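Q: make a model of this:
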Amino acid sequence: MKHYESIEALKPLVGESIGISDWLVIDQHRINLFADSTGDHQWIHVDVERARSGPFGMPIAHGLLTLSLLPAFLATAFEVRGIGSALNYGLNKVRFAAPVPVNSRLRAQFRLVEWNPLGTTGAQIKLEMIVEIDGQSKPACVAESIVRFFY
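A: The predicted model follows:
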């Protein structure tokens, strides 16, 4: 995990990688819990037997499950010290480039795209998040996340 002493420490890093998360295993239990919490019980995610004869030969994670892991990935990729709070302000340009087979290991790389002051209260940053699947060249997800940091 990378540590930054302040939100201002990120400003000169626009265009650069600012952190890489730990690996996270996407097992069937996690997929099932996500299906239960969202109501999306499509067979390709939760019916292990039927998914074996489906297009991927096994269950795959929901694309939105992969995206929802943004906070978990951020928590292990980098820390900004000297802030009072952080707020998820939204997302841009979300793409699910490759399916995530059950029991895959995922991690996210973060690149700082923009840094904008919020008056005297903090700063807003735009991050490019690339979610990698261990052993695969194509990412599972690419998204832009907007985060607001407050002093």
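
Q: C-alpha from now on. contacts and neighbour counts both.
A: Will do.

Q: got the buried residues for the top strand by length along the chain?
A: Of all segments of type strand in the chain, defined using DSSP state E, the longest is strand 104-117. For strand 104-117, burial by neighbour count (16 or more other C-alpha atoms under 10 Å) applies to 104-115.

Q: can you check stretch 6-14 too?
A: Buried residues in stretch 6-14 (16+ other C-alpha under 10 Å): 7-8, 10-11, 14.

Q: out of those, flag the one nearest to Ile44.
A: Val14 (39.0 Å; C-alpha to C-alpha).

Q: does that closest one touch Trp115 like I think?
A: Yes. Val14 is within contact range of Trp115, at 6.8 Å (criterion: C-alpha atoms under 8 Å).

Q: if we can go back for a sec, what's the farthest-apart pair in the buried residues of stretch 6-14?
A: Between any two of the buried residues of stretch 6-14 (C-alpha to C-alpha), the greatest distance is 12.2 Å, for Ile7 and Val14.

Q: circling back to that earlier point, the following helix or strand past the longest strand of the chain - contacts with which helices or strands?
A: Once strand 104-117 ends, the next helix or strand along the chain (criterion: DSSP states H and E) is strand 122-133. Using 3 or more C-alpha pairs under 8 Å, 6 or more residues apart in numbering; DSSP states H and E, the elements in contact with strand 122-133 are strand 104-117, strand 141-150.

Q: between those, which gets nearest to Asn92?
A: The nearest among those, by C-alpha to C-alpha, is strand 141-150 at 4.9 Å.

Q: another for comparison:
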Amino acid sequence: MSALETAFSNAEARLGTEVGVSNWITVDQPMIDQFAETTYDTQWIHVDPERAAAETPFGGTIAHGFLTLSLASRFAYDCFPMLPGQVMGINYGMNKLRFLMPVRAGARLRGRFTLQKVTKRSATDLLRENLLTIEIEGEKTPALVAEWLGLAIFED
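A: Next up, the predicted model:
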């Protein structure tokens, strides 16, 4: 059995199950400021702690939604090691994405992955769809939920 066939069979057996929970990452003001600078999104709710504390219900600044989403790649590194015979993994996009709760500066986040679907696209490509939930430590409502697609590319 090829490495891809083995990976497909193993993934099929895990459909509907949690496949990983990442380590926590702190989203602090310097991280938010760097993201704002990089993306040219310097809206005051992200970069002006005093104004955000005075004029928002959040008590301070909040992270950009896309900053929170961008951490998904880091969370995946914690949860998806390379499989035997896999040569690379590729982000294939999202089917659905919802931002459910703002992330306050200083919050800790982690990613939780549940395998929803797996498809053999070719003799070398395995498409996995995972439900990604980015949790905020101490909050019942997650920061976001998404159906994330990833390609696992295997040797030919």
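
Q: ok, and the closest non-adjacent residue to Arg121 of the second structure?
A: Closest residue to Arg121 of the second structure apart from its sequence neighbours, by C-alpha to C-alpha, 6 or more residues apart in numbering: Leu127 at 6.6 Å.

Q: residue in the first structure matching that neighbour?
A: Superposed on the first structure with TM-score structural alignment, Leu127 of the second structure falls opposite Gln124.

Q: separation between that match and Arg95 of the first structure?
A: Per C-alpha to C-alpha, to the nearest Å, Gln124 of the first structure is found 22 Å from Arg95 of the first structure.

Q: of the two, which one has the most company?
A: Gln124 (20 against 15; other C-alpha atoms under 10 Å).

Q: that older thread, intersection of neighbour lists for Val14 and Trp115 of the first structure?
A: Overlap of the contact sets of Val14 of the first structure and Trp115 (by C-alpha atoms under 8 Å, 6 or more residues apart in numbering) is empty.

Q: for the second structure, what spans make up the strands?
A: With DSSP E as the criterion, the second structure has strands at 18-21, 25-27, 86-99, 107-120, 125-136, 144-154.

Q: hey, which helix is longest across the first structure?
A: With secondary structure taken from DSSP state H, the first structure has its longest helix at helix 28-38.

Q: which parts of it are buried?
A: 28, 31-32, 34-35.

Q: what's the answer for stretch 35-48 of the first structure, then?
A: Buried-residue list, stretch 35-48 of the first structure, by 16+ other C-alpha under 10 Å: 35, 41, 44-46, 48.

Q: how many neighbours does the closest residue to Glu50 of the second structure other than its chain neighbours have?
A: Excluding its sequence neighbours, the residue lying closest to Glu50 of the second structure (C-alpha to C-alpha, 6+ apart) is Gly60, at 6.9 Å. If you count neighbours by other C-alpha under 10 Å, Gly60 of the second structure ends up with 21.

Q: Gly60 of the second structure matches what in the first structure?
A: Using TM-score structural alignment, Gly60 of the second structure lines up with Met58 in the first structure.

Q: measure that match to Arg52 of the first structure for me?
A: For Met58 of the first structure relative to Arg52 of the first structure (C-alpha to C-alpha), the value is 4 Å.

Q: which residues touch the residue nearest to Arg121 of the second structure?
A: 118-121, 149-152.

Q: turn the buried residues of stretch 6-14 of the first structure into a markdown table, including distance to Ala72 of the first structure.
A: Below are the buried residues of stretch 6-14 of the first structure laid out as a markdown table (distance: C-alpha to C-alpha, whole Å):
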| residue | distance to Ala72 of the first structure |
| --- | --- |
| Ile7 | 20 |
| Glu8 | 23 |
| Leu10 | 20 |
| Lys11 | 23 |
| Val14 | 22 |
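
Q: out of those residues, flag the one nearest to Trp23 of the first structure.
A: Leu10 (23.7 Å).

Q: hang on, the closest one packs against Tyr4?
A: Yes. Counting by C-alpha under 8 Å, Leu10 of the first structure does reach Tyr4; the two are 7.2 Å apart.

Q: distance of the corresponding residue of the first structure for Phe75 of the second structure from Thr66 of the first structure?
A: Aligning on TM-score structural alignment places Phe75 of the second structure opposite Phe73 in the first structure. Applying C-alpha to C-alpha, the value for Phe73 of the first structure to Thr66 of the first structure is 10 Å.
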